[in-house]
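> Dropping the sequence and predicted coords here.
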Amino acid sequence: MLDVIDPLLHEKANADWYRLAVEGGLFSEADRRFLLAHSPVEGGPSRWCCVELQDDWDIMGKGAAGLLGSAPLCPEFRMLSLDGNVLCFATTWQHSISTSVLTAPHRSRVLRRFAEWVAQGALDRPNEPPLSTAVRRWLDASSG
């Protein structure tokens, strides 16, 4: 966690995110593509979009001011490796920024319980493709 009053917060937050992303396996130096959870409608369901980290990236600054948060240095995002084995997420607390990486999310009992609940249709909405179908596919593919 990084303290929001640190004068080097922007640089440290970007460096920490990148280090965690590469070390955790979100993407590699050679292939910087990953999936980003994006909600096209505020409050609506998220969809995974394939993105590629560009050379002039600024995840915690300009990125957090747009698609990846609510303002510069206020990140709120979820990222997934292309193979689904690494989940990276960030959030902003009252006095800090937290970035975390979870490897093998399919092995997390908490995530699997949540996925089972979603697979039962708990988050399906009328007039939208059902989330339950995709989640059931994920559960079936990652069992065992």
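Here it is on my side, so go on.

> can we go C-alpha only for contacts and neighbour counts from here?
Will do.

> contacting residues around Pro72?
When contacts are counted by C-alpha atoms under 8 Å, 6 or more residues apart in numbering, Pro72 touches Met60, Gly61, Lys62, Gly63, Ala64, Ala65.

> Give me the buried subset of those residues.
Met60, Gly61, Gly63, Ala64, Ala65 (16 or more other C-alpha atoms under 10 Å).

> out of the residues you listed, which are inside strands?
Under the assignment DSSP state E, the buried ones among the contacts of Pro72 contribute nothing to strands.

> Can you add distance to Ala90 and give these back as TSV?
TSV is the format used below for these (distance: C-alpha to C-alpha, whole Å):
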residue	distance to Ala90
Met60	10
Gly61	13
Gly63	12
Ala64	10
Ala65	14
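
> Run through the residues that contact the closest residue to Ala71 other than its chain neighbours.
Counting by C-alpha to C-alpha, 6 or more residues apart in numbering, Ala71 lies nearest to Ala65, which is 3.8 Å off, once chain neighbours are set aside. When contacts are counted by C-alpha under 8 Å, 6+ apart, Ala65 touches Ala71, Pro72, Leu73, Cys74, Pro75.

> let's bring in a second model and compare:
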Amino acid sequence: MERLNEGWYDLAVSAGLLDENREFLLMLPRGTWTAAVDRRLRHRMHIWHRVRLLDCWDIMGAGAATFLGIRAGYPGFAMLALDNSVWLLADTYESGVGVYAVRDPAVSPGVLRELEWLAREDIYKDRDFRREVTIWLECRQLR
């Protein structure tokens, strides 16, 4: 857990996730289910919460054991810098854990491809989500 926490923190700081007050946005599922249940309910609406990293944090251990993952050491969460300049994702895979940071996600080719695919494929069967993604992509092209 200590190595996972250190790796997450080093990436969060070097990518610029945290502001001067160590605040950022944390994506949580609407409701009180765990990340394991959330994986089965991907079509559910998620909401962002503004949070502050305290001195006694344990995101990959106690956090992942509750609503930030499946269990301790098995994370499943997304975070965003307050100014939207950095998106950070931690997830659990068959062969381990991955933590990724994307700077300027609104202009990232990989993020844009994924959004375009989601708008076309409608894998979540969520018309509102698909409409919002389509509108966002169209507005972005008008700039």
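Cool, the structure landed. Keep in mind that this is a model prediction, so the values were computed, not measured.

> Restricted to helices, list the contacts of Ala65 of structure 1.
Using DSSP state H, no member of those falls in helices.

> Between those residues, which sits nearest Cys49 of structure 1?
The closest of the contacts of Ala65 of structure 1 to Cys49 of structure 1 turns out to be Pro75 (C-alpha to C-alpha; 17.6 Å).

> Asp58 of structure 1 versus that closest one, what's the distance?
Pro75 of structure 1 is 11 Å from Asp58 of structure 1, where distance means C-alpha to C-alpha, to the nearest Å.

> Tell me, how many residues neighbour His38 of structure 1?
The number of residues packed near His38 of structure 1 is 18, by other C-alpha atoms under 10 Å.

> residue boundaries of the helices in structure 1?
Taking DSSP H, the helices of structure 1 run over residues 9-24, 109-119, 131-142.

> hmm, back to that, possible to save the contacts of Ala65 of structure 1 as CSV with distance to Gly144 of structure 1?
Shown next, in CSV, are the contacts of Ala65 of structure 1 (distance: C-alpha to C-alpha, whole Å):
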residue, distance to Gly144 of structure 1
Ala71, 41
Pro72, 41
Leu73, 39
Cys74, 38
Pro75, 34
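
> any idea how far Gly69 of structure 2 is from the aligned residue in structure 2 for Tyr18 of structure 1?
The alignment partner of Tyr18 of structure 1 in structure 2, by TM-score structural alignment, is Tyr9. Here the distance between Tyr9 of structure 2 and Gly69 of structure 2 works out to 17 Å (C-alpha to C-alpha).

> got the contact list for Pro75 of structure 2?
For Pro75 of structure 2, the contact set (C-alpha under 8 Å, 6+ apart) comprises Met60, Ala64, Leu68, Gly69, Ala90, Asp91, Thr92, Val97.

> so who does Arg120 of structure 2 touch?
Going by C-alpha under 8 Å, 6+ apart, Arg120 of structure 2 touches Arg130.

> before we move on, the earlier item: out of the helices of structure 1, nearest to Pro40 of structure 1?
For Pro40 of structure 1, the closest of those is helix 131-142, at 14.9 Å, according to C-alpha to C-alpha.

> Run through who's touching that closest one.
Applying C-alpha under 8 Å, 6+ apart, the contact partners of helix 131-142 of structure 1 are His106, Arg112, Ala115, Glu116, Val118, Ala119, Gln120, Gly121, Ala122, Leu123, Asp124.
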